[in-house]
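Participant: Sharing a model prediction with you, sequence too.
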Amino acid sequence: MKTIILNQTGIVDNLQYIESAKPTINSNEVLVKTISLSVNVIDYKVRSNDGALNWILGTDRPAIIGWDLSGTVVEVGDDVTDFKIGDDVFGMANFPGKGNAYAEFVAVPSAHLTLKPATISHQEAASATLAALTAWQALAEKGNVNKGNKVLIHAASGGVGHYATQIAKHFGAYVIGTSSAKNKEFVLQNGADKHIDYTTENFQEIVSDVDFVLDTVGGDTILKSLEVIKEGGTIITITTSSLSDEILEKAKSKQVNLSFLLVQSSGENMLQLAQLLENGTIKSHVSKIFTFDQMGDAHLHLEKGRTVGKIVVNL
């Protein structure tokens, strides 16, 4: 089967194409023939940085990265009862841990997958995995966002941000989304009640009494967000687990629940997302599609940091 491996981190040319044997599945796994996969920020970070790759995948080389996939079940483990051969499934496989999605066939624990709704494409399904799971786990599980909450989503036009906006609106929140001016209409169409152009406006001068903030940007965003969060509010960051003493002290003084989220693979959460995708409550925005042979181009495109929605790779 076609596989992309990494023997060492660095430039996109280090993504090497090889022919390898199909994976052997364990009793709790299914073998998925990949149709589409999605590329995330974590993909190029682990490709380019030894520390990131070792943290997520360990030190064994070669490594196969990639976690988001949508495809068809071609083999079922002895203990698997929820899927059968021929089922179309999607999910985020084995995260954190071995990825293996950059391949024609991927062994995935059945507990990480759910059935793909017939109403969406494999491209839309592959998109709604790591990014949508991150948004769901941040808002629903850690943030407990509900009706009437005021929610601030940074980079609301990005992969995680565009799902977070839609999920927050599903929960009945008032949503404020930041992005550049060119993506204003996209953010508003996703359901945001208010848009802030981060290139010309300081959100901390416009927004106040926010119940929940989702930081997908990093830098000084958390510190500035602490100026607009109400006492007892929640800030979730997906950018860093290393928080300065200044940030921690300020959060403590305002009794703000501040934490880092590392998304986890979850078939249960994928089922909840699948239901929202099926009825059109949330939609995947696929901005660009590459072929498997263009994986390096997909990484370079994403690294520019201007992607609206998601990037997909088709096999």
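Facilitator: Now that the structure is in, tell me what you want to look at. Residues are numbered from 1 along each chain as shown.

Participant: okay, CA-based contacts and neighbour counts for the rest of this
Facilitator: Will do.

Participant: Distance from the chain centre to stretch 286-300, please.
Facilitator: Relative to the centre of its chain, stretch 286-300 is centred 17 Å away, using CA atoms, centre = their mean, to the nearest Å.

Participant: before we move on, what about stretch 277-284?
Facilitator: Between the centre of stretch 277-284 and the centre of its chain there are 16 Å (CA atoms, centre = their mean).

Participant: first to last residue in it, what's the distance?
Facilitator: Taking CA to CA, to the nearest Å, stretch 277-284 runs 8 Å from one end to the other.

Participant: Please spell out which residues along it are buried.
Facilitator: Using 16 or more other CA atoms under 10 Å as the test for burial, stretch 277-284 gives 277, 282-284.

Participant: Check it against this one:
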Amino acid sequence: MKAISYARYGGPEVLEYGEVREPKVGPDTVLVKVRAAAVNPVDWKCREGYLDGILEPVFPVVPGWDVSGVVVRPGAAVAEFGAGDEVIGYVREDFLSRGTFAEYVAAPLRTLARKPRALSFEEAAGLPLAGLTAYQVLVKVLRVKRGETVLVHAAAGGVGSIAVQLARHLGARVIGTASERNHDHVRGLGGEPVAYGEGLAERVRGLAPEGTDAVFDTVGGDALTVSANLLAPEGRLVSVTDTDVVDYGGRYYFVRPDPEDLGRLSALADQGVLSVHVSETFPLERAADAHRRSQEGRTRGKIVVTVGG
């Protein structure tokens, strides 16, 4: 089958388009014909070796954790899906090898849910990792409640844009940091935008003089210092980017596959609560260009690789 893979760590130039062996379908896996696969910052971080300390690579590695597609064949122990079912998945295993930038992926059952009917395959591919990150942080870690004020960093990005929508659905007021060009987009999601840069703390204080009840950080670095100073007395801080968050009394969180959480996100998309903005698509053979665009760090919503009909 055709796929993108890399045989060593490095920049986008190590990505090669060509034939790889079709994955085997184990008892608890599902063979999925890939229609689209979203690009996430973690993809290029894995490719460059930044996660080598926690994820063993089995070269050649096919990158990609997000997928939308159609079930070709369920494993012998799988009763939840049948051939022809449309699915989405956050196909992360405990090693790097068989990713989603390919014509087919063998996805563990624990990574899959039914695709929302309201979203195209391209939009649906952008939901799993970003949606699960937002859902698990807001609901399970920050435990956001109705009436609270939540600050979301990079509110126009892949994770941030879904976090804004989910927090509003939970009944929270949302302030979102974003570049000026994305302020209307953040407003459209239900958030109150504020610009990055010098004076951020004053701008947020102007909207929330008593401080914020929760901060969802997807940026790290200086944003953590600002965030810690903006918290109300009992405020909570979580970062999905920077482990230094613990130095500020917060928590670092790495998203996990969860089929029930993913199913809830799919249902919310069908109810019109969640939308996924796809900023750009690339064909599979141009996945290296998609990685380059992701590394620029200025994407509104998601970048998606399309694999075929």
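Facilitator: Cool, got the structure. Quantities reported herein were computed from a predicted structural model and do not represent experimental measurements.

Participant: circling back to that earlier point, can you tell me which of the buried residues of stretch 277-284 of the first structure lies closest to residue 180 of the first structure?
Facilitator: residue 284 (19.8 Å; CA to CA).

Participant: which ones among the buried residues of stretch 277-284 of the first structure are found in helices?
Facilitator: Residues of these located in helices (DSSP state H): residue 277.

Participant: so which of the buried residues of stretch 277-284 of the first structure would you say is closest to residue 194 of the first structure?
Facilitator: Nearest to residue 194 of the first structure among these is residue 282, at 18.4 Å by CA to CA.

Participant: To which residue of the second structure is that closest one aligned?
Facilitator: Mapped onto the second structure by TM-score structural alignment, residue 282 of the first structure lines up with residue 274.

Participant: and the residue lying closest to its match once chain neighbours are set aside, how many residues sit next to it?
Facilitator: Spatial nearest neighbour of residue 274 of the second structure, chain neighbours left out: residue 268 (5.9 Å); criterion: CA to CA, 6 or more residues apart in numbering. Residue 268 of the second structure: 17 surrounding residues under other CA atoms under 10 Å.

Participant: mind checking how far residue 268 of the second structure is from residue 301 of the second structure?
Facilitator: Applying CA to CA, the value for residue 268 of the second structure to residue 301 of the second structure is 17 Å.

Participant: Ok, residue 71 of the second structure next?
Facilitator: From residue 71 of the second structure to residue 301 of the second structure the distance is 26 Å (CA to CA).

Participant: now do residue 4 of the second structure
Facilitator: Separation of residue 4 of the second structure from residue 301 of the second structure (CA to CA): 23 Å.

Participant: Is the most centrally placed residue in the second structure inside a helix or a strand, and which specific one?
Facilitator: In the second structure, the residue lying closest to the centroid (CA atoms, centre = their mean) is residue 130, at 2.3 Å. Per DSSP states H and E, residue 130 of the second structure falls inside helix 128-135.

Participant: what does residue 72 of the second structure give?
Facilitator: strand 66-74.

Participant: Just the residues contacting that strand, thanks.
Facilitator: Applying CA atoms under 8 Å, 6 or more residues apart in numbering, the set of residues contacting strand 66-74 of the second structure from outside is 25, 29-39, 81-91, 100, 115, 121-122, 124-129.

Participant: Going through the residues you listed, which ones are buried?
Facilitator: Using 16+ other CA under 10 Å as the burial test, the contacts of strand 66-74 of the second structure include 25, 29-39, 81, 86-91, 100, 115, 121-122, 124-129 as buried.

Participant: In helices, which of these appear?
Facilitator: 121-122, 124-125, 128-129.

Participant: Which of these sits closest to residue 160 of the second structure?
Facilitator: residue 129 (11.7 Å).

Participant: quick one: that closest one from residue 259 of the second structure, how far?
Facilitator: Residue 129 of the second structure sits 12 Å away from residue 259 of the second structure when distances are taken as CA to CA.

Participant: Ok, residue 30 of the second structure next?
Facilitator: Residue 30 of the second structure is 13 Å from residue 259 of the second structure, by CA to CA.

Participant: can you check residue 160 of the second structure too?
Facilitator: In terms of CA to CA, residue 160 of the second structure sits 21 Å off from residue 259 of the second structure.

Participant: Then residue 220 of the second structure?
Facilitator: Distance from residue 220 of the second structure to residue 259 of the second structure, by CA to CA: 28 Å.

Participant: What of residue 270 of the second structure?
Facilitator: 16 Å.

Participant: Spit out the contact partners of residue 249 of the first structure.
Facilitator: Counting by CA under 8 Å, 6+ apart, residue 249 of the first structure touches no other residue.

Participant: average gap between the single longest strand found in the second structure and the first structure?
Facilitator: As assigned by DSSP state E, the longest strand anywhere in the second structure is strand 29-39. The superposed strand 29-39 of the second structure is, by mean CA distance after the TM-score superposition for the first structure, a mean 0.4 Å from where its aligned residues fall in the first structure.

Participant: what about the helices in the first structure?
Facilitator: Under DSSP H, the first structure gives helices at 41-48, 50-57, 122-127, 130-136, 159-170, 184-189, 221-225, 245-253, 267-278, 295-303.

Participant: With the first structure overlaid, how far apart is the strand holding residue 72 of the second structure on average?
Facilitator: Following the fit onto the first structure, the mean deviation recorded for strand 66-74 of the second structure is 0.4 Å by mean CA distance after the TM-score superposition for the first structure.

Participant: Can you check what angle separates that strand from strand 29-39?
Facilitator: Relative orientation of strand 66-74 of the second structure versus strand 29-39 (axes from the mean of the first three to the mean of the last three CA atoms, to 10 degrees): 160 degrees.

Participant: which part of the first structure lines up with strand 66-74 of the second structure?
Facilitator: Under the criterion TM-score structural alignment, strand 66-74 of the second structure matches residues 68-76.

Participant: Buried residues of the matching stretch, list them for me.
Facilitator: Buried, per 16+ other CA under 10 Å, within stretch 68-76 of the first structure: 68-73, 75-76.

Participant: List just the nearest of these to residue 46 of the first structure.
Facilitator: For these, the nearest to residue 46 of the first structure is residue 68 (14.6 Å; CA to CA).

Participant: If you drop the residues flanking it in sequence, what lies closest to that closest one?
Facilitator: residue 92 (4.6 Å).

Participant: Map the one you found across to the second structure for me.
Facilitator: By TM-score structural alignment, residue 92 of the first structure lines up with residue 90.

Participant: shouldn't that match be in contact with residue 126?
Facilitator: No: Residue 90 of the second structure is not in contact with residue 126 according to CA atoms under 8 Å; the separation is 9.8 Å.
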